[in-house]
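please work out how this folds:
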Amino acid sequence: MAEIKIHEFQVAMTCEGCSGAVQRVLNKFEGKGVNKVSIDLPSQKVEVTSTLSPDQLMDILKKTGKQVTYVKST
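Below you'll find the predicted structure:
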């Protein structure tokens, strides 16, 4: 079984609508590799607790049309 990690991304979000779009796209993968999502709008950070790889999560986040940068995994 894949290891559960916390992946941090920088996502260009300027409003509640932006963070809502990120939340919605990640919610589609809840139970399919995404365990928990934490969005910090002021710092434009998204933390995803997941068994998916950073590349897989980047592909999901890019569906929002926002600029996404991978920061780190812990």
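
going forward, measure contacts between C-alpha atoms and count neighbours the same way
Noted.

residue ranges for the strands of the chain, please.
5-11, 34-40, 45-50, 68-73 (DSSP state E).

reformat the ones you listed into TSV and put mean neighbour count and distance to Cys18 next to each item.
Below are the strands of the chain laid out as TSV (neighbours: other Cα atoms under 10 Å; distance: least, Cα to Cα, whole Å):
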stretch	mean neighbour count	distance to Cys18
strand 5-11	20	9
strand 34-40	16	11
strand 45-50	21	12
strand 68-73	15	12
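
please provide the structure for the following sequence as well, for comparison with the first:
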Amino acid sequence: MSKVHLFKAEMTCEGCSSAITRILDRMKDKGVESVECSLPEQTVRVKSTLDADTLLEAIKKSGKACSYVGKSS
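All right, here's what the predicted structure looks like:
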């Protein structure tokens, strides 16, 4: 079952959010359904069947500091 996870990520420009989105988009065949990055809020919202730790490790591959906030609605 899909859950929506919320992460905080240091993003300073569109390039930062695009990098995170690209990484997570590559995981669509593994369970990622949608990705929404918000530069003003410095958040990444991911709807996925994957667990938060797996998603967090993927976001860290962008080189941006990030942390898990919790489940979102």
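
returning to what we had before: make JSON lines out of the strands of the first structure and add distance to Gly17 of the first structure.
Listed next are the strands of the first structure as JSON lines, based on distance: least, Cα to Cα, whole Å:
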{"stretch": "strand 5-11", "distance to Gly17 of the first structure": "13"}
{"stretch": "strand 34-40", "distance to Gly17 of the first structure": "12"}
{"stretch": "strand 45-50", "distance to Gly17 of the first structure": "14"}
{"stretch": "strand 68-73", "distance to Gly17 of the first structure": "16"}
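
check contacts around Ser34 of the second structure.
Neighbour list for Ser34 of the second structure: 25, 46-48 [criterion: Cα atoms under 8 Å, 6 or more residues apart in numbering].

need the counterpart of it in the first structure.
Using TM-score structural alignment, the equivalent of Ser34 of the second structure in the first structure is Lys36.
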